[in-house]
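Chemist: okay, here's the prediction I keep looking at, along with the sequence it came from:
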Amino acid sequence: MNKSKKVKVSEKRDFAAVKYMNAVLDFLPERADKIIKMRFGVLDGYSTTLEGIGKKYNITRERVRQIIREAIAKIKKKGDKNILLIEKEIKFAIEKSNGIIKEEKLLNNLSQNVKTQGAIKFFLKVINGVEFRVGGLEIEKSFYLKDFNFEQWNKCKDIAKNVLMERKSAISSEEVIKEISSIDSTIKKDVILDYLDVCKEIKINNFGKWGMIDWSDINPKGAREKAYLIMKEYGKPLHFTKVAEFIDKHGLSKKKSHPQTVHNELIKDKRFVLVGRGVYALSEWGYKRGTVKDVLDDIFKQSGKPLSKDEILNKVLASRKVKKSTIMINLNNFFVRVDRNRYTVKK
């Protein structure tokens, strides 16, 4: 069969959904049985397209849809104890997520086996008490229990958006829960993160912080934004090779980061300041671009008076990772000593 017309599901753990599915389909004609198994990917771990099934049986895509639709209707009408067993498992998994869960997360929580996930998708079509929400502008593709309170979900989502837009920065799960529950006490603390997990506009980043999906803190694009997020989260100057390493470590890039590419982007962006050999800091931390002489000029300008050698060294080393000897060379070459231990600008 043409693998290009199939969609691979991720491999993980197993439970007995495939066995139950085989039992449920047992009364169907052989062709209908095979078509359903091909469509849901329980034969070889691939979901075969309608076109692929149609070519195999020399029928149209619409006819394939009809066969599947009619078979599911018969299965629902007939009823089967195996369906009830799987229904119990699925409902329990959704209940653990407070009544609503993303499709992908539900599948992964129930099983990490490719064929089993296909069987679960089949059972989600035939069980009662579980509804599917097609993804839209505000919500991900999700499954929810019939009694799920969407009014409460909307309130939670709207409050979270307002909090984030007011903060204008990503915040931790603890802060999200605290803010939302303090604004509306009718929203239980234990449901908040599950409710936000299905929101399309609000996401959690790889550092466990929530924000709007279009924020660079949440969905960084390119090496510069990824490097900025790494620097901000680590909160200290880093060598460009470490920045590249941490981009990969925290899963911010699908491809391996190249240190030199990261270095080039750091050089171009004014948010980053070179403070040592290959070591960068963020300008928002108070670091300024320039040579050691530029730093010394700025220190004396702000001071307005002569400074001792120790004062100068401490101030420079607070903003540059350089050798003390380098600082002293610049002091002696470009500034003047006014007594045994103090320096000032040349007149």
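Modeler: Received the coordinates, thanks.
Chemist: can we go C-alpha only for contacts and neighbour counts from here?
Modeler: Noted.
Chemist: strands along the stretch 201-347 of the chain, start to end?
Modeler: 202-204, 209-212, 238-239, 272-276, 279-282, 307-308, 335-337, 342-345 (DSSP state E, counting those that start in this stretch).
Chemist: ok, which of the ones you listed comes nearest Asn22?
Modeler: strand 202-204 (38.0 Å; CA to CA).
Chemist: now do the helices in the stretch 101-250 of the chain.
Modeler: Taking DSSP state H, counting those that start in this stretch as the criterion, the stretch 101-250 of the chain carries its helices at 103-110, 114-126, 150-167, 173-183, 192-197, 222-234, 240-249.
Chemist: between helix 114-126 and the first one, find me the angle.
Modeler: Read it as helix 103-110. Relative orientation of helix 103-110 and helix 114-126, computed by axes from the mean of the first three to the mean of the last three CA atoms, to 10 degrees: 120 degrees.
Chemist: elements contacting helix 103-110?
Modeler: In terms of contacts (3 or more CA pairs under 8 Å, 6 or more residues apart in numbering; DSSP states H and E), helix 103-110 is packed against helix 81-96, helix 114-126.
Chemist: tell me which of the ones you listed sits most buried.
Modeler: helix 114-126 (a mean of 23; mean count of other CA atoms under 10 Å).
Chemist: give me the contacts around that one.
Modeler: 8-12, 14-18, 21, 40-47, 72, 75-76, 83, 86-87, 107-108, 110-111, 130 (CA atoms under 8 Å, 6 or more residues apart in numbering).
Chemist: inside strands: which ones of these?
Modeler: Cross-referencing the contacts of helix 114-126 against strands under DSSP state E gives Lys8, Tyr46, Ser47, Val130.
Chemist: what sits closest to the first one if chain neighbours are left out?
Modeler: Okay, so that is Lys8. The shortest distance from Lys8 to any non-neighbouring residue, by CA to CA, 6 or more residues apart in numbering, is to Tyr46 (5.0 Å).
Chemist: that neighbour reaches Gly52, doesn't it?
Modeler: No. Look at Tyr46 against Gly52 with CA atoms under 8 Å: they stay out of range, at 11.5 Å.
Chemist: who wins for proximity to Gln260 among the strands of the stretch 201-347 of the chain?
Modeler: Closest approach to Gln260 among those is made by strand 238-239 (11.4 Å; CA to CA).
Chemist: tell me how many other residues crowd Ser181.
Modeler: Neighbourhood size, Ser181 [other CA atoms under 10 Å]: 18.
Chemist: show me what contacts it?
Modeler: Ile187, Lys188, Lys189.
Chemist: and Gln112, how far from Thr48?
Modeler: Separation of Gln112 from Thr48 (CA to CA, to the nearest Å): 19 Å.
Chemist: higher neighbour count, the two?
Modeler: Applying other CA under 10 Å to Gln112 and Thr48 shows that Thr48 carries more neighbours, namely 27 against 17.
Chemist: got another one to weigh against that:
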Amino acid sequence: MEKIDFSPYSIIKDGLKKLKDKESKVVTERFGLGTKKKTLAAIGGDLDLSRERIRQIEKDALKKLSLYLVSSHNEKTKKLLNILESESGILHKKSAEKMLLKDSANENDTNALNLIMSIMSEVEEIERDDHIHDSWILATIPRKEVASILKEWADYLNKNNTPAKIDVLLEAHPHHLKHKISFLSALPKVSKKIIQNYQGDLGLSSWPEFNPKNVRDKIYYVLRKNQAPMHFAEIGRAIQNENFDGKKVVLATIHNELIADPRFILIGRGIYALSEWGYQSGTVRDIIRAVLKKASGAMTLADITKEVSKQRHVRKNTILINLQTNKEFKKLSTDKYILSDQQ
């Protein structure tokens, strides 16, 4: 999405010039515009005014700024509104900042953007609670219902203890269908307790397969997402790219966890797969033994290599050496191999 082509801070700075000195000071310090944010009480102490009087000054000042935006910057505020509408009418504040502000934007622009959004009549603020992050929502959407919907979904997931697609949740809660599907589909992005993964499944943020906290679970997550074996260095890069919690992961730690956790199987030089994909633990010799044991009769080197290669990324020569140097494998006069105890 294209970022906004104006500075929210510049707009607000111009608007502050239209206010009385006390009004400008209160707004500037309440929203942290070029200075640290202050509480109503702190500002009241500076101006020798009561907390309630500062609240009234702030309210009057924001009303004036709102009129200023409509009269002088209507097209720019419309652009913000259009972006919110394109996001189905609800947007996590942090997501709004990332989506709308240029990389060169500073804290003043961030705080000014939040100020502008808060005084737009078409937009309302949702304050964070146990179920939802602080967000912006179109005034035409009943904001109280957002937390209610998310709570019902979280309770359903917790009770069933299994991931679900959004259509399953809606089938279980048909009364939610009075809202647009696009809006309902956007709700996991603002939820604290529900996460939508790369497969479109919804799960609880407390589930490690959706929100991994330790290195082992992060490895499991990226392998499942990749759906194919990966080199441990590639796994490390994938974890960093996911940016689960912003913590850096040391390759040596990843390697140690891959070795220690039975969910991960070494199938080649530094290449790991998930055991749930059908990969077996053990050495190349163990895999050859399992292949021959499963076979209905003797096998050629080519057939053995084909089957072993489904489990391990090894050269044909490595398989041949194992067949020739281990007494548990026997070569027949037909150039085929069997287990020695199968004679």
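Modeler: Done, it's in. Here the structure is a predicted model, which means the values were calculated and not measured.
Chemist: could I get the helices of the stretch 101-250 of the first structure as a markdown table with distance to Thr261 of the first structure?
Modeler: Listed next are these as a markdown table, based on distance: least, CA to CA, whole Å:
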| stretch | distance to Thr261 of the first structure |
| --- | --- |
| helix 103-110 | 34 |
| helix 114-126 | 37 |
| helix 150-167 | 32 |
| helix 173-183 | 33 |
| helix 192-197 | 33 |
| helix 222-234 | 8 |
| helix 240-249 | 9 |
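Chemist: highest mean neighbour count out of these?
Modeler: helix 114-126 (a mean of 23).
Chemist: tell me the angle that one makes with helix 81-96.
Modeler: Interaxial angle, helix 114-126 of the first structure versus helix 81-96 (the same axes, to 10 degrees): 90 degrees.
Chemist: ok now helix 114-126 of the first structure, how far from the chain's centre?
Modeler: 25 Å (CA atoms, centre = their mean, to the nearest Å).
Chemist: that older thread, so which of the ones in strands among the contacts of helix 114-126 of the first structure is the closest to Lys168 of the first structure?
Modeler: The closest of these to Lys168 of the first structure turns out to be Val130 (CA to CA; 36.4 Å).
Chemist: aligned against the second structure, show me the partner of the closest one.
Modeler: Correspondence of Val130 of the first structure to the second structure, assessed by TM-score structural alignment: Val123.
Chemist: measure Ser95 of the second structure to Lys165 of the second structure for me?
Modeler: For Ser95 of the second structure, the distance to Lys165 of the second structure - CA to CA - is 23 Å.
Chemist: now swap in Leu81 of the second structure and tell me
Modeler: Leu81 of the second structure is 29 Å from Lys165 of the second structure, by CA to CA.
Chemist: Met212 of the first structure against Leu196, yeah?
Modeler: No. Taking contacts as CA under 8 Å, Met212 of the first structure lies outside contact range of Leu196: 11.1 Å.
Chemist: identify the contacts common to those two.
Modeler: Both Met212 of the first structure and Leu196 are contacted by Ile202, Lys203, under the criterion CA under 8 Å, 6+ apart.
Chemist: go through the helices of the stretch 101-250 of the first structure and name the closest to Phe207 of the first structure.
Modeler: Using CA to CA, the nearest of the helices of the stretch 101-250 of the first structure to Phe207 of the first structure is helix 222-234, at 7.8 Å.
Chemist: and that closest one, how far out from the chain middle?
Modeler: How far helix 222-234 of the first structure lies from its chain's middle: 14 Å, per CA atoms, centre = their mean.
Chemist: what is it packed up against?
Modeler: Against helix 222-234 of the first structure (3+ CA pairs under 8 Å, 6+ apart) you get helix 240-249, helix 259-268, strand 279-282.
Chemist: let's have the ones you listed in TSV, adding distance to Leu296 of the first structure.
Modeler: Formatted as TSV, those follow (distance: least, CA to CA, whole Å):
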stretch	distance to Leu296 of the first structure
helix 240-249	25
helix 259-268	22
strand 279-282	18
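Chemist: coming back round to it: could I get the helices and strands packed on helix 103-110 of the first structure in CSV, plus columns for distance to Val163 of the first structure?
Modeler: Below are those laid out as CSV (distance: least, CA to CA, whole Å):
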stretch, distance to Val163 of the first structure
helix 81-96, 26
helix 114-126, 35
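Chemist: out of these, nearest to Ile159 of the first structure?
Modeler: Nearest to Ile159 of the first structure, of all these, is helix 81-96, at 23.0 Å by CA to CA.
Chemist: need the contact partners of that closest one.
Modeler: With CA under 8 Å, 6+ apart, helix 81-96 of the first structure has contacts from 17, 20-21, 23-24, 100-101, 106, 109-110, 123, 126-130, 143-145.
Chemist: what do you get for stretch 13-29 of the second structure?
Modeler: Identification of contacts with stretch 13-29 of the second structure by CA under 8 Å, 6+ apart yields 34-38, 43, 54, 57-58, 60-62, 64-65, 68-69.
Chemist: now, which of these sits nearest Leu251 of the second structure?
Modeler: Using CA to CA, these come closest to Leu251 of the second structure at Lys36, 39.7 Å.
Chemist: and the contacts of helix 81-96 of the first structure, which are buried?
Modeler: Restricting those to buried positions leaves 17, 20-21, 24, 100-101, 106, 110, 123, 126-127, 130, 143-145, with burial counted as 16 or more other CA atoms under 10 Å.
Chemist: that older thread, can you pick the most crowded of the ones in strands among the contacts of helix 114-126 of the first structure?
Modeler: Ser47 (24 neighbours).
Chemist: contacting residues for that residue?
Modeler: Lys6, Val7, Lys8, Met38, Arg39, Phe40, Gly41, Gly118.
Chemist: ok, the residue nearest to the first one when sequence neighbours are not counted to Arg39 of the first structure distance?
Modeler: The spatial neighbour of Lys6 of the first structure that comes closest, neighbours along the chain excluded (CA to CA, 6+ apart), is Thr48 at 4.8 Å. According to CA to CA, Thr48 of the first structure stands 5 Å off from Arg39 of the first structure.
Chemist: can you check Gly235 of the first structure too?
Modeler: Note on Gly235 of the first structure: its distance to Arg39 of the first structure, by CA to CA, is 50 Å.
Chemist: neighbour count winner among the two?
Modeler: Arg39 (22 against 12).
Chemist: counterpart of the more buried one in the second structure?
Modeler: Applying TM-score structural alignment, one finds that Arg39 of the first structure aligns to Arg30 in the second structure.
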